[in-house]
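Asker: Here is my input, please return the structure:
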Amino acid sequence: MKLLLVCNAGMSTGIMQVKLTQSANARGMATEVLAVPLVELDDHIDTATAILLGPQIRFALNDVQKKAPDGVPVLVISPPDFGTMNAEKVLNDVMAAVAK
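Answerer: Predicted structure coming up:
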């Protein structure tokens, strides 16, 4: 599975990237988490299994949903989950969205 974590290229997104990778590894999931700034989304969108938007760019949700390939869920990480780096909850949300 390839998760695309889209942000404004902040340090906190890098921390979330590491936490998501650790959570996926702990579950035995073969997962790549790639953090990219919004301006580079088009370079990576076609290979994503799911797309996660940091709460600071939730304004881009509709545009990203239009660009996403069919069947690729686009989720906004909630401010509380992002603020506490709750990667377990975020990964659960991703798994539920991918299963739909």
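
Asker: going forward, measure contacts and count neighbours with C-alpha atoms only.
Answerer: OK.

Asker: Look up how far residue 88 lies from the residue in the chain sticking out farthest from the centre.
Answerer: Distance from the C-alpha centroid of the chain peaks at residue 28, with 18.4 Å (C-alpha atoms, centre = their mean). For residue 28, the distance to residue 88 (C-alpha to C-alpha, to the nearest Å) stands at 13 Å.

Asker: please give me the structure for this one as well, since I'd like to look at both together:
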Amino acid sequence: MKKIVLLCAAGMSTSLLVTRMLDAAKKQELEYDIHAYSINSAKDSIVGADLVLLGPQVRYKLSEIKKLAGDIPVEVIDMVAYGMIDGEKIIKEIAKKI
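Answerer: Predicted coordinates for the structure are as follows:
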């Protein structure tokens, strides 16, 4: 099972997106453990992650989170997919990366 961590401003705005991503992963028979957290809890929440995704609203923290993550890949979620809460599109992108 791959651990995917989503970071956003408060950890709340991505909760619906996480649900849609989990549904899309299940349809594609992918085993992903996906959770959303506040960017302020990044240090603890990314431990053991296979991929870290940033919400577009915190993209300005990308370099900081990349340093914190070390070898863990860090990406910014596509703004349109995030805004449309398109879990399927994001899961397709994730599958290409991990």
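
Asker: Helix or strand: which one has the residue farthest from the centre of the first structure?
Answerer: Following DSSP states H and E, one finds residue 28 of the first structure outside all helices and strands.

Asker: Would you agree residue 49 of the second structure is in contact with residue 3?
Answerer: Yes: counting by C-alpha atoms under 8 Å, residue 49 of the second structure touches residue 3, with 4.9 Å between them.

Asker: For the second structure, which segments count as strands?
Answerer: 2-8, 32-38, 51-54, 74-76 (DSSP state E).

Asker: picking that back up, identify the contacts common to residue 49 and residue 3 of the second structure.
Answerer: Taking C-alpha atoms under 8 Å, 6 or more residues apart in numbering as the criterion, residue 49 of the second structure and residue 3 do not both touch any residue.

Asker: for the first structure, what spans make up the helices?
Answerer: 11-26, 41-44, 61-67, 79-83, 87-99 (DSSP state H).

Asker: Which of these has the highest mean neighbour count?
Answerer: By mean neighbour count, with neighbours taken as mean count of other C-alpha atoms under 10 Å, helix 11-26 ranks first of the helices of the first structure at a mean of 18.

Asker: Can you report how many residues lie near the residue lying closest to residue 15 of the first structure once chain neighbours are set aside?
Answerer: Sequence neighbours aside, residue 85 is the residue nearest to residue 15 of the first structure in space, at 7.7 Å (criterion: C-alpha to C-alpha, 6 or more residues apart in numbering). For residue 85 of the first structure, the count of nearby residues is 20 (other C-alpha atoms under 10 Å).
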